[in-house]
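Novice: Turn this into a structure:
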Amino acid sequence: MFHRRSRSQPQTLDQTRLARRRAEQQLVLALGPLHNSLSEYYTYVALPDGHNAELKVVRPKAVFKTLTKSPSNDTKGHHPLIVLFHGGGFSGGTVEYMTRPARDFALEFNAVVVSATYRLAPEHRFPTPMQDAWDTLVWLAQHAKDFGADPAAGFVVGGVSAGGTMAAVVTQLAKDRRLRPPLTGSWISIPLLLVKEIVPVRYKDEWRSTEENKDNPGLNRDTVRNIIRTLAPDVRSPLFSPFSSKTPHVGLPPTYVQAGGLDVLRDDGLILAKALRESGVPTRCDLFDDLGHAAWTIYATPYSRVRLGPKTMDGMRWLISQSRSQAP
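Specialist: So this is what the prediction gives:
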């Protein structure tokens, strides 16, 4: 007697996210062993509304020795603080996502690198993900010494894709709300920052990638529209985009922007870089002509890694050097 095989049931959102977390854990394993000079651990930050946001910390082992020997937590001048936000269309991604750049930055710049999470749509629509990112940044600014970091040596926020949006948003908020200590730099990679309603008039003719790259196989126009529908943002809120701030771009810290030439979001990054330069912000921008929606993360392919890796490290090197040149 034969039994018809039942069609597999679609995964629930929780199942999909669990599968993604396991996949991202496997991608972290594929990076190889952690360098013997670094330590890596997980912790949580309690946000103002009681939510516990997961953090992954990568830092030099020397930080722990300094903390245990110095009750005053005096690590001044040694360890910059770099805060990273992951991608995933505001509805996916885990704390593992940014492990590749986190390890590289910790090793190269003797930095304390914190990869941060935020609550995801559709259960948590706008502005919750952005508010989580801001609240986490504020908490880390206040508790940097607890991690062995010294923001005076560098306080950089960064992110990729949705995380690049987060980085751009909180960089603007940090200036508008006078975060203390202030950010010294920002790394914004392949962000979603613009929709038709908020593209500044002077840049409308330059916002073309949403049409030119609308059928990109990695991230296309329809996917972006679905992301917007799922997040359900108020696009005129400064929690959605720095372009919606009352005083956008002016007075921001040095910023490094990355964009893919074949990315449907290419011009979001390029217009941001142009607006920053026009506002007098020290800005570097790398356009990877032959890449789509790709960045220096655990998802980087062998093809993209050789293009993204050196440029990303050079960009962060520039940001850290800018931080140190501003130090008293």
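Novice: For the rest of this, base every contact and every neighbour count on C-alpha atoms.
Specialist: Fine.
Novice: Check the gap between residue 100 and residue 296 for me.
Specialist: Residue 100 sits 7 Å away from residue 296 when distances are taken as Cα to Cα, to the nearest Å.
Novice: okay, those two: which has more neighbours?
Specialist: More crowded of residue 100 and residue 296, by other Cα atoms under 10 Å: residue 296, with 25 against 18.
Novice: list the contacts for the more buried one?
Specialist: 100-101, 305, 308-309, 312 (Cα atoms under 8 Å, 6 or more residues apart in numbering).
Novice: Same question for residue 180.
Specialist: Per Cα under 8 Å, 6+ apart, neighbours of residue 180: 141-142.
Novice: Look up how far residue 169 lies from it.
Specialist: 16 Å.
Novice: same thing with residue 79?
Specialist: From residue 79 to residue 169 the distance is 25 Å (Cα to Cα).
Novice: Second input sequence below; structure requested for side-by-side comparison:
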Amino acid sequence: MASIDDPTTWLAYGKIDPELGEILRQGGKPRFDKDNRIEGIPAVREAWTPLYKQFAEAALLQAQPDVYSEEVLVRCRDGHLARCLIYKPTDPPPNGSPVVVLFHGGGWCFGCPEMDAINCIKAVQRYGAVALSVDYRLAPEFPFPAAVNDSWDVLQWVARNSCQLGGNPSLGFIIGGTSAGGNISAALSHLARDTGMSPGITGVWLSIPALLSHDAVPEQYLPLYLSREQNRDAPILPKSAMDMYEEAYRPELSSELWNPFNWSSGHMKLPTHYFQICGMDVLRDEGLLYERVLKKEYGVMTKVDIYPGLPHVYWANFPTHSRSKDYAEDTNKGFGWLLDISASGRL
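Specialist: Just a heads-up that it's a prediction; the model follows:
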């Protein structure tokens, strides 16, 4: 039986989930299947972006009158205006709201703030949060480190303006994201710590994050870094897709902004982390390794939800799967766990 505490068992997480296997045998396809070529990026964006916006509008309509949304443009270091969606409670809590800032996924090539609308709205409904979903410039038009630089500029703006936004960071200041957004969030958690950003981050949500590229794995971890090969042909994020993302994003391989696992100043005094990790995902082992290092080597408090036998972003791509609803509920509960830790003063 697989256990996150026993790395020798992690390969068992990659065994395909029987229900997913049956869906595939019956001809089921990922809802967001795509052409894994750089030249196909514009067409994929054109097809996907209206869907994300449609889902976001429907979720907001369902949440009314308790939640309202507004759009702001945040000026970045070079004058670019980053588009952000802000979700707030219609009746703000008397003591202010915790702050949640999310960075969307999409392999640094796709996506928009609407992708995290549902997570933002649920955070407002359940925790009275002020929640922001952040846009950043995409590759290949804007290669590395444009995405992380835009995101860092926006995060600093949020920190400076949190009170004006209706937030009370003393109740919690969470950042997070999915996949590429998890990569960005991991880098930002270190930048916030190293620069002494005030108010400071109190919690980090990393969902199926990219944290350690295959060509930068420290030697002592190579025997445990097996998911890139085991899941190279998995649905949704096969090796060919990961290769395309890296070719488009053109990261600096030695940069800690690309490989936050290898952050030069280490991981001491990082905030509490909540992880969501898929078993049949090329990124599985970098998430499991990072969680293990944070917890065992740096004393960071962590929580993990793992989805054995299921691929990258399975919940959006196979919505009929019985575990797809688990993801959204787990995410919302994970935010609550991070906020509880913040409020208890156990940081």
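Novice: Just the TM-score for the two chains, thanks.
Specialist: Here the TM-score for the pair of chains, by TM-score structural alignment, normalised by the length of the first structure, is 0.88; 307 aligned residues with a Cα RMSD of 2.2 Å.
Novice: hang on, the earlier thing: between residue 79 and residue 169 of the first structure, which one's more packed in?
Specialist: residue 79 (28 against 25).
Novice: In which helix or strand does the more buried one reside?
Specialist: Secondary-structure assignment from DSSP states H and E places residue 79 of the first structure in no helical or strand segment.
Novice: wait, doesn't it sit right on residue 144?
Specialist: No: applying Cα atoms under 8 Å as the test, residue 79 of the first structure and residue 144 come out as separate, 10.0 Å apart.
Novice: Could you pull out the residues contacting both of those two?
Specialist: 150-151.
Novice: wait, doesn't residue 90 of the second structure sit right on residue 70?
Specialist: No: using Cα under 8 Å, residue 90 of the second structure makes no contact with residue 70, being 11.8 Å away.
Novice: So which of those two has more stuff around it?
Specialist: Set residue 90 of the second structure next to residue 70 and count neighbours by other Cα under 10 Å: residue 90 wins out with 15 against 10.
Novice: what residue of the first structure matches up with that one?
Specialist: Aligned by TM-score structural alignment, residue 90 of the second structure pairs with residue 61 of the first structure.
Novice: How about that match: what's its closest non-neighbour residue?
Specialist: If the residues on either side of it in the chain are set aside, residue 61 of the first structure comes closest to residue 38, at 5.1 Å by Cα to Cα, 6 or more residues apart in numbering.
Novice: sec struct for residue 319 of the second structure, please.
Specialist: What DSSP: H, G, I helix; E, B strand; the rest coil gives for residue 319 of the second structure is coil.
Novice: Can you find the partner of it in the first structure?
Specialist: Using TM-score structural alignment, residue 319 of the second structure pairs with residue 301 in the first structure.
Novice: counterpart of residue 228 of the second structure in the first structure?
Specialist: In the first structure, residue 228 of the second structure lands on residue 210 (TM-score structural alignment).
Novice: List the residues that contact the residue nearest to residue 287 of the first structure when sequence neighbours are not counted.
Specialist: Here the nearest residue to residue 287 of the first structure in space, its sequence neighbours aside, is residue 259; by Cα to Cα, 6+ apart that works out to 4.9 Å. By Cα under 8 Å, 6+ apart, the contact list for residue 259 of the first structure reads 189-190, 265-267, 269-270, 285-288, 293.
Novice: from those, which ones fall inside strands?
Specialist: 189, 285-288 (DSSP state E).
Novice: so which of those is the most crowded?
Specialist: Most neighbours among these, by other Cα under 10 Å: residue 189, with 31 neighbours.
Novice: Turn the contacts of residue 296 of the first structure into TSV, columns for distance to residue 108 of the first structure.
Specialist: Listed next are the contacts of residue 296 of the first structure as TSV, based on distance: Cα to Cα, whole Å:
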residue	distance to residue 108 of the first structure
100	12
101	10
305	17
308	16
309	13
312	12
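Novice: Out of these, which comes closest to residue 185 of the first structure?
Specialist: residue 312 (13.8 Å; Cα to Cα).
Novice: circling back to that earlier point, can you tell me how far the match of residue 90 of the second structure is from residue 85 of the first structure?
Specialist: 23 Å.
Novice: residue boundaries of the strands in the stretch 201-328 of the first structure?
Specialist: 255-260, 283-288 (DSSP state E, counting those that start in this stretch).
Novice: So for residue 93 of the first structure, which of those strands sits nearest?
Specialist: It's strand 255-260; of these, that one is closest to residue 93 of the first structure (Cα to Cα) at 19.8 Å.
Novice: what range in the second structure matches that closest one?
Specialist: Going by TM-score structural alignment: strand 255-260 of the first structure matches residues 273-278.
Novice: To what extent does the matching stretch diverge from the first structure after superposition?
Specialist: Compared with the first structure after fitting, stretch 273-278 of the second structure deviates on average by 0.6 Å (mean Cα distance after the TM-score superposition for the first structure).
Novice: Ok, stretch 148-155 of the second structure next?
Specialist: Looks like 0.7 Å for stretch 148-155 of the second structure (mean Cα distance after the TM-score superposition for the first structure).
Novice: Onto which residues of the first structure does that stretch map?
Specialist: By TM-score structural alignment, stretch 148-155 of the second structure lines up with residues 130-137 in the first structure.
Novice: swap in stretch 20-30 of the second structure?
Specialist: Per TM-score structural alignment, stretch 20-30 of the second structure has no counterpart in the first structure.
Novice: Next: stretch 332-341 of the second structure.
Specialist: Stretch 332-341 of the second structure maps onto residues 313-322 of the first structure, going by TM-score structural alignment.
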